[in-house]
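1. Pasting a predicted model and its sequence here:
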Amino acid sequence: MRLASLFSALALGLAACGPTQTTTAPAPTVPAVYQARVDAGPDGNAIDIPAVRAAYLTDRNRRQRVAYNGPDAPGTIVVDPYARVLYDVMENGEAMRFGVAVGRAGTGFEGSGVISVKRRWPNWTPTQNMIRTSPELYAQFAGGVAGGADNPLGSRALYLYRNGRDTYYRIHGTMDPSSIGKATSAGCIRMFQQDVIDLFDKTDLGTRVKVRSPQESLALEGRMVETPEGYVVPTDAPIVAQTQPTAGDVVTTTTTVSVSPVESAVR
């Protein structure tokens, strides 16, 4: 019996010294539409567009085909700055939904307009009002910033007009993909480079754009709450932690994000 007990103890000891098996969770995959691309720049030379990091592709940031309950006709682009999404309205009650970065509280545009200008790798120039009110930030860019990989408008821009006049409201790409889903710009709508390229290619001049009001957003999207990371989610969505909503139905909390003066200044 003593030998049997000894052999059992030795067997357990050897098993404990044997190699242990560990499992590693697979790395998140980046969908094909968000993989790296090569695009022709403004001078015809190739510009590399990096893949979007998987960490930025949250459920609300990834483009996806969804049911659409708004009143807008197919072919309309609908921007909801409060839910931080853009809809490309399709037939049969559906839409392609994209995550976007939006303007900080108190900036932006509301109502309807049309896309009257489309530009690939556009130039950017601050307005005279921007230079006058914040010369320490914008005076250095008074001569404009040429289109290219470092331009805050990114790879494409759609220019919104109303009654034949430029509203200075743009739907455009960004050199800061980490901002998508957050409120960090001065008023325009930013998209991942890959998303704005594909939207640009299928959007015709004259396309109607509707930018929702807070009341319209509340009625169609429901109440939103901002997460500690600076994203917004519906109030019934589970999150690890959340900020307390302010008085009223639309969250106005903003998150401080470090971006260049040019990027934060785009109107």
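-> It's in.
2. C-alpha only now, for contacts and for neighbours.
-> Noted.
3. for the strand ranked longest in the chain, the distance to its chain's centre please.
-> For the chain, the strand with the greatest residue count under DSSP state E is strand 111-120. Offset of strand 111-120 from its chain centre (CA atoms, centre = their mean, to the nearest Å): 19 Å.
4. For the following helix or strand past it, which helices and strands make contact with it?
-> The first helix or strand that comes after strand 111-120 along the chain, using DSSP states H and E, is helix 128-133. In terms of contacts (3 or more CA pairs under 8 Å, 6 or more residues apart in numbering; DSSP states H and E), helix 128-133 is packed against helix 135-138.
5. what does the helix it packs on contact?
-> 126, 130-131, 261-262 (CA atoms under 8 Å, 6 or more residues apart in numbering).
6. Let me know the closest of those to Arg208.
-> Closest approach between those and Arg208, by CA to CA: Pro126, at 25.4 Å.
7. what number of residues lie near the closest one?
-> For Pro126, the neighbour count with other CA atoms under 10 Å is 20.
8. distance of it from Gln140?
-> 10 Å (CA to CA, to the nearest Å).
9. Kindly report the same for Val33.
-> Per CA to CA, Val33 is found 36 Å from Gln140.
10. likewise Leu158?
-> Relative to Gln140, Leu158 is positioned 25 Å away (CA to CA).
11. and if you look at Thr174?
-> Counting by CA to CA - Thr174 and Gln140 are separated by 20 Å.
12. Compare those two (neighbour count), which wins?
-> Per other CA under 10 Å, whichever of Thr174 and Gln140 has more neighbours is Thr174, with 26 against 13.
13. Make sure the more buried one is actually in contact with Phe192.
-> Yes: counting by CA atoms under 8 Å, Thr174 touches Phe192, with 6.4 Å between them.
14. circling back: just the buried ones from the contacts of helix 135-138?
-> Neighbour counting over those (16 or more other CA atoms under 10 Å) leaves 126, 130-131, 262 as the buried ones.
15. Included below, for side-by-side comparison, is a second structure:
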Amino acid sequence: MISRRLLLASAGAATLSACARPAPVTRNAVPAIAPPPPVPPAYGALYDEPFPVPAIPPGVVDPKLFRQDTASPRPEMAPGSILVDPDAAFLWLMREGGRALRYGVSVGAQGFGWSGEAVMQYKRKWPRWTPPDEMVARQPQYEPYSIANGGMDGGPGNPLGARAHYLFQDGRDTLYRIHGACEPQYLGKAVSSGCIRMLDQDAIDLYERIENGVQVVVLPSLKTDRLSTLY
């Protein structure tokens, strides 16, 4: 027979057991997600242009593709001249003392790459875009902006963006440009119809630094896995 004392003792033990803190449950630690690196101030929104230029969002552009001062890869090239390496996705503006200002670019896709030596004949702010007839033949949606129809006015949505620099060989237009309007997610990739595309902030910066008539050298691409053309 259970005594009253034993019954009370058992009840007290049960109460203490019910109130005791349970043993901690072991869970796998969730690693903290590092925030994307900050975007340099030069890539903020621009409001002093005829049309707004949006800021580059964080985490979209590889930091190595942002504008930066570097050693010149071709010290023999004259200050003010331009070198483009499509495989590295870099454009260098040569400076004094063996230095260069390096910009990230996107370049021509499979079958649309261009290389050679040219002259930057002239440059334009918020240029008119007139697709060549062969582009219109490939992409009929551009017919409203054909040469016959007078092209597309400058502004948002224009494939040349805020600035364009026109490349000539032997006095003739190559139809290739160094221009803005590169969507940040495509910077560093081969997606254009041969033109050298920059972020609008960089195209504006380059425009202010170079003069008509400077030498432009575009190296040949050694890659064979280029993407399909977008423009």
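-> Nice, I can see it. Predicted model, so just to flag it, every value in this text is computed and none were measured.
16. Name the nearest of the buried ones among the contacts of helix 135-138 of structure 1 relative to Pro81 of structure 1.
-> Nearest to Pro81 of structure 1 among these: Val262, at 20.7 Å, using CA to CA.
17. Quick check: that closest one touching Leu153?
-> No: if you go by CA under 8 Å, Val262 of structure 1 and Leu153 don't touch, sitting 9.5 Å apart.
18. element containing Lys200 of structure 1, please.
-> Let me fix one detail, which is that residue 200 of structure 1 is Phe and not Lys. helix 193-202.
19. what's the mean deviation for the helix or strand following that helix versus structure 2?
-> Remark: after helix 193-202 of structure 1, the chain's next helix or strand is strand 208-211, criterion DSSP H and E. When structure 2 is superposed, strand 208-211 of structure 1 averages 0.9 Å from its matched positions, counting by mean CA distance after the TM-score superposition for structure 1.
20. whereabouts in structure 2 does strand 208-211 of structure 1 align?
-> Alignment of strand 208-211 of structure 1 against structure 2: residues 215-218, by TM-score structural alignment.
21. residues in contact with the matching stretch?
-> Applying CA under 8 Å, 6+ apart, the set of residues contacting stretch 215-218 of structure 2 from outside is 80-86, 114-120, 167.
22. List buried members of the residues you listed by neighbour count.
-> In the contacts of stretch 215-218 of structure 2, the ones that pass as buried (16+ other CA under 10 Å) are 80-86, 114-115, 118-120, 167.
23. Nearest to Asp225 of structure 2, out of the residues you listed: which one, please.
-> Using CA to CA, those come closest to Asp225 of structure 2 at Pro86, 12.6 Å.
24. and the closest one, what pairs with it in structure 1?
-> Match for Pro86 of structure 2 (TM-score structural alignment): Pro81.
25. For its match, which non-adjacent residue is closest in space?
-> Distance criterion CA to CA, 6 or more residues apart in numbering; nearest residue to Pro81 of structure 1, sequence neighbours excluded, is Val102 at 5.8 Å.
26. Just give me the match in structure 2 for that neighbour.
-> Checking TM-score structural alignment: Val102 of structure 1 goes with Val107.
27. if I pick that match, what's in contact with it?
-> Neighbour list for Val107 of structure 2: 86, 89, 113, 188-197 [criterion: CA under 8 Å, 6+ apart].
28. repeat for Ala55 of structure 2
-> By CA under 8 Å, 6+ apart, the contact set of Ala55 of structure 2 is 43-46.
29. And for Pro122 of structure 1?
-> Contact analysis of Pro122 of structure 1 by CA under 8 Å, 6+ apart lists 42, 146-148, 151, 153-157.
30. one more time with 7 Å, if that's ok
-> By CA atoms under 7 Å, 6 or more residues apart in numbering, Pro122 of structure 1 lies in contact with 147, 153, 156-157.
31. Check the mean deviation of the helix or strand where the match of Val102 of structure 1 lies from structure 1.
-> Val107 of structure 2 belongs to strand 107-108 when elements are defined using DSSP H and E. Compared with structure 1 after the fit, strand 107-108 of structure 2 shows a mean deviation of 0.4 Å (mean CA distance after the TM-score superposition for structure 1).
32. And the next helix or strand past the helix or strand hosting Gly13 of structure 1?
-> Using DSSP H and E, the element containing Gly13 of structure 1 is helix 2-17. As assigned by DSSP H and E, the chain's next helix or strand after helix 2-17 of structure 1 is strand 37-40.
33. Run the chain-centre distance for that following strand.
-> Centre-to-centre, strand 37-40 of structure 1 and its host chain are 20 Å apart (CA atoms, centre = their mean).
34. Check stretch 68-76 of structure 2 too.
-> Offset of stretch 68-76 of structure 2 from its chain centre (CA atoms, centre = their mean): 21 Å.
35. what does stretch 185-192 of structure 1 give?
-> Its chain's average C-alpha position is 8 Å from that of stretch 185-192 of structure 1, according to CA atoms, centre = their mean.
36. What range does it cover in structure 2?
-> With TM-score structural alignment applied, stretch 185-192 of structure 1 matches the range 192-199 in structure 2.
37. What residues of the matching stretch count as buried?
-> Those would be 192-199, for stretch 192-199 of structure 2 by 16+ other CA under 10 Å.
38. Of those residues, which is the nearest to Ile33 of structure 2?
-> Nearest to Ile33 of structure 2 among the buried residues of stretch 192-199 of structure 2: Leu199, at 27.5 Å, using CA to CA.
39. Tyr186 of structure 2 versus that closest one, what's the distance?
-> 10 Å.
40. Return the residue of structure 1 aligned against Thr174 of structure 2.
-> So Thr174 of structure 2 corresponds to Thr167, using TM-score structural alignment.
41. in what helix or strand does that match lie?
-> Per DSSP H and E, Thr167 of structure 1 falls inside strand 165-172.
42. Mean deviation, that strand versus structure 2?
-> Looks like 0.8 Å for strand 165-172 of structure 1 (mean CA distance after the TM-score superposition for structure 1).
43. between that strand and strand 111-120, what angle do the directions make?
-> Here strand 165-172 of structure 1 points in a direction 60 degrees away from that of strand 111-120 (axes from the mean of the first three to the mean of the last three CA atoms, to 10 degrees).
44. Fine, thanks again, bye for now.
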